[in-house]
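Engineer: Have a look; sequence and predicted model below, questions after that.
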Amino acid sequence: MPFAGIQVSKAYSAEAKAKILAGAQKILSEQFGKPVGYCMASLSSMDMAFGGREGDCAFIDVRVLGPTNATKNTAIVTAFSALLGETLSVPKERVYATFGSYASGFWGHGDYTF
């Protein structure tokens, strides 16, 4: 149920892609207490600019069914910043994240909603 859409300004290898997607699902699983089998992550590379210059930045859109809080969100952005720093050398100061929390009935799967 937790989802992280990750947009980065750098091209990445197949190895880095696999590490980021697996790492993202692990972060979501640990932070939201859900099995990895219920976690989803996407990764895309695109042209991005931040702070007056292009490159070396990332944006993460985290969504979850049910509540989250500032403490958990801080842990999540810290973990994602570390993952992207280690994998793609994106400085933590250039990683931004948003967090969306959805109520029952606003999250679907297959042919039903939760």
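Structural biologist: Thanks, I have the structure now.

Engineer: Please count neighbours and contacts with C-alpha atoms only from this point.
Structural biologist: Noted.

Engineer: where along the chain do the helices fall?
Structural biologist: When assigned using DSSP state H, the helices of the chain occupy the ranges 14-32, 70-88.

Engineer: Of those, which is nearest Gly105?
Structural biologist: Gly105 sits nearest to helix 14-32 of all the helices of the chain, at 18.8 Å, using C-alpha to C-alpha.

Engineer: That closest one - contacts with which helices or strands?
Structural biologist: strand 3-8, strand 40-45, helix 70-88 (3 or more C-alpha pairs under 8 Å, 6 or more residues apart in numbering; DSSP states H and E).

Engineer: export these to TSV and tack on distance to Glu15 and mean neighbour count?
Structural biologist: Supplementary listing: these in TSV, determined by distance: least, C-alpha to C-alpha, whole Å; neighbours: other C-alpha atoms under 10 Å:
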stretch	distance to Glu15	mean neighbour count
strand 3-8	15	21
strand 40-45	13	16
helix 70-88	9	17
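
Engineer: closest to Gly110 out of these?
Structural biologist: Between Gly110 and those, the shortest gap by C-alpha to C-alpha is with strand 40-45, which sits at 14.3 Å.

Engineer: here comes the other one, which I'd like you to weigh against the first:
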Amino acid sequence: MPYLKLSTTASLSDEQSPQLLDQLSKLMAQQTGKPERYVMVQIEGGKAMLFAGNNQPLAYAECKSIGLTTAQAKAISSSLSRLLNDALQIPADRVYIEFSNCPAEYWGWNGSTFG
């Protein structure tokens, strides 16, 4: 049920994409305390984006999960910013993250919902 969608100006090679997907999936599982089998991650690289009036490397992420706490959001923000800096050389001040705590009854899976 944790979902992370990452859009970035960074172009990702065929080798980078699977590695980054794996790292992001593990990060989301660890930071939310949910089994990785419920984590979904999506990356869109090479996007035309502008932040603070320029197109220097940047990223925007949408992070959604059932029961997401403010403490988890802060931890994910820190961990995700470090990962994006290490993997894609995107500085933390060029990353926006939108967090959503979704009620279980509004998260569908396997023909039903979690609530």
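Structural biologist: Okay, I see it. Source: prediction; values computed, not measured.

Engineer: Any idea what the TM-score comes out to?
Structural biologist: The TM-score (TM-score structural alignment, normalised by the length of the first structure) is 0.93; 113 aligned residues with a C-alpha RMSD of 1.1 Å.

Engineer: quick one on the thing from earlier: what would the helices and strands packed on helix 14-32 of the first structure look like in TSV with distance to Ala97 of the first structure?
Structural biologist: Rendered in TSV, the data for those read as follows (distance: least, C-alpha to C-alpha, whole Å):
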stretch	distance to Ala97 of the first structure
strand 3-8	9
strand 40-45	14
helix 70-88	6
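
Engineer: between those, which gets nearest to Gln31 of the first structure?
Structural biologist: Nearest to Gln31 of the first structure, of all those, is helix 70-88, at 6.8 Å by C-alpha to C-alpha.

Engineer: Tell me what angle that closest one forms with helix 14-32.
Structural biologist: Our comparison of helix 70-88 of the first structure with helix 14-32, counting by axes from the mean of the first three to the mean of the last three C-alpha atoms, to 10 degrees, yields an angle of 170 degrees.

Engineer: which residues sit against helix 70-88 of the first structure?
Structural biologist: 10, 12, 16, 19-20, 23-24, 27-28, 31, 90-92, 95-97, 99 (C-alpha atoms under 8 Å, 6 or more residues apart in numbering).

Engineer: And the buried ones among those residues, selectable in PyMOL?
Structural biologist: One line in PyMOL is enough to select the buried ones among the contacts of helix 70-88 of the first structure; burial here means 16 or more other C-alpha atoms under 10 Å:
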select buried, resi 10+12+20+23+24+27+28+31+90+92+95+96+97+99
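
Engineer: Which of the helices and strands packed on helix 14-32 of the first structure sits closest to Val64 of the first structure?
Structural biologist: strand 3-8 (6.4 Å).

Engineer: Give me the mean distance between the closest one and the second structure.
Structural biologist: In the superposition with the second structure, the average deviation recorded for strand 3-8 of the first structure is 0.5 Å (mean C-alpha distance after the TM-score superposition for the first structure).

Engineer: Please work out which residues outside that strand touch it.
Structural biologist: With C-alpha under 8 Å, 6+ apart as the test, strand 3-8 of the first structure has contacts from 24, 28, 39-46, 48, 56-64.
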